[in-house]
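A.B. asks: This is a predicted model, with the sequence first.
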Amino acid sequence: MASAAWFIRLAWSVHRGLYRVTGSRVGLWRPREHRWGTLLLTTTGRRTGEQRSVIIAYFEDGPNLVGVAMNGWGEGAPAWWLNLQAHPDASVDLADGRRLVRGRAATDDERSRLWPRWREADKNFDAHAARRSSETTVVVLEPRPGGGSPTP
């Protein structure tokens, strides 16, 4: 199990490097039916107050963007989620532009509705989540007023 988490973190690290090296031309894509996309989330560090960026998987739910707070399926919450809890206002770079968002945990009803969408995108999603001793948080990124318009 530990090696799987290590590999997933390495893969995302390589992904971020590719995004940087290509000047953000490669590495972000829009979700498609039964397939997640990727976005660059920029949060404010909870301790430093500095901008921190990470690429995460997401899908769209109306005007909202939906991710999961996982740490390579390892234990603990990822730093970006801890930062977002301390400072909910953030920005996202998508394949087709930037948006200002406010992050929060999905309500119980939202989580019940959104979790199966992750399962559709990854048939092993529940098995991966079961490796964690705590429930994986579903994160909702809501548009902020004046923060860019959602794409059709």
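C.D. replies: Looks like it arrived, so ask away.
A.B. asks: switch to C-alpha atoms for all contacts and neighbour counts from now on
C.D. replies: Noted.
A.B. asks: The chain: helices as residue ranges?
C.D. replies: 2-21, 79-86, 108-121, 125-129 (DSSP state H).
A.B. asks: helices or strands up against the first one?
C.D. replies: Pointing back at helix 2-21 there. If you count contacts as 3 or more C-alpha pairs under 8 Å, 6 or more residues apart in numbering; DSSP states H and E, helix 2-21 packs onto strand 51-61.
A.B. asks: what's the angle from the strand it packs on to helix 2-21?
C.D. replies: Per axes from the mean of the first three to the mean of the last three C-alpha atoms, to 10 degrees, the angle that strand 51-61 makes with helix 2-21 is 100 degrees.
A.B. asks: Check which helices and strands strand 51-61 sits against.
C.D. replies: Other elements packing on strand 51-61 under the criterion 3+ C-alpha pairs under 8 Å, 6+ apart are helix 2-21, strand 37-44, strand 64-69, helix 79-86.
A.B. asks: adding another structure so you can compare the two:
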Amino acid sequence: MTEEVIEESPTGWVAEHVRRYLATDGADGATFHGYDSLLLTTRGRTSGKLRRTALIYGRDGDRVLLVASNGGAARHPHWYLNLDAHPEVGVQIGAERFTGRARTASAAERPRLWELMVGVFPQYATYQRETDREIPVVVVERG
């Protein structure tokens, strides 16, 4: 990612989590209520601006997995919608920063990856029951 200004989440508690994470290279924030979390930077699909948020993540080998749950809401989260237009992302896990390419898990791979992520954060299963949309699993590969 370039040296552009990165906008933080408009959600107050998420923005505060991101600030603490950045200020401490993840020493404060790499775990969120006991779950591993990372910082994801995406490019806005309409604004073109860089945006950063904190998310719970899992791993599948060298790949990073994310779930676009939006807390079980009827709509996908904005960060997920941005990936379709701009799949290049920035990732920070602890002090480690890297770029990657994000994609939605295929229909063939989703069931295994979904179960893996429900194992990471069991609340995802509840979120899926609360919405009519299939919650996407996102695969980030270093690039």
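C.D. replies: Nice, I can see it. In this text, all values refer to a predicted model and were calculated from it rather than measured experimentally.
A.B. asks: Mind telling me the TM-score for this superposition?
C.D. replies: The TM-score (TM-score structural alignment, normalised by the length of structure 2) is 0.81; 131 aligned residues with a C-alpha RMSD of 2.4 Å.
A.B. asks: Mean neighbour count, the helices of structure 1: which tops it?
C.D. replies: Ranked by mean neighbour count, the helices of structure 1 are led by helix 79-86 with a mean of 19 (mean count of other C-alpha atoms under 10 Å).
A.B. asks: okay, and it goes to which residues in structure 2?
C.D. replies: The aligned range for helix 79-86 of structure 1 in structure 2 is 78-85, by TM-score structural alignment.
A.B. asks: Which residues outside that stretch are in contact with it?
C.D. replies: 42, 43, 44, 45, 51, 53, 68, 89, 102, 103 (C-alpha atoms under 8 Å, 6 or more residues apart in numbering).
A.B. asks: hmm, 6 Å instead?
C.D. replies: Identification of contacts with stretch 78-85 of structure 2 by C-alpha atoms under 6 Å, 6 or more residues apart in numbering yields 44, 45.
A.B. asks: so how far is that stretch from its chain's centroid?
C.D. replies: On the basis of C-alpha atoms, centre = their mean, to the nearest Å, stretch 78-85 of structure 2 is displaced by 10 Å from the centre of the chain it belongs to.
A.B. asks: can I get the helices and strands packed on strand 51-61 of structure 1 in TSV with distance to residue 119 of structure 1?
C.D. replies: As requested, these are exported to TSV (distance: least, C-alpha to C-alpha, whole Å):
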stretch	distance to residue 119 of structure 1
helix 2-21	18
strand 37-44	14
strand 64-69	12
helix 79-86	21
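A.B. asks: Out of the ones you listed, the one nearest residue 130 of structure 1 is which?
C.D. replies: Ranking those by their distance to residue 130 of structure 1 (criterion: C-alpha to C-alpha) puts helix 2-21 first, at 13.0 Å.
A.B. asks: closest one to residue 98 of structure 1 among the helices and strands packed on strand 51-61 of structure 1?
C.D. replies: Comparing those by their distance to residue 98 of structure 1 (C-alpha to C-alpha), the top pick is strand 37-44, with 9.2 Å.
A.B. asks: Which strands and helices lie in contact with the closest one?
C.D. replies: strand 51-61, strand 89-94 (3 or more C-alpha pairs under 6 Å, 6 or more residues apart in numbering; DSSP states H and E).
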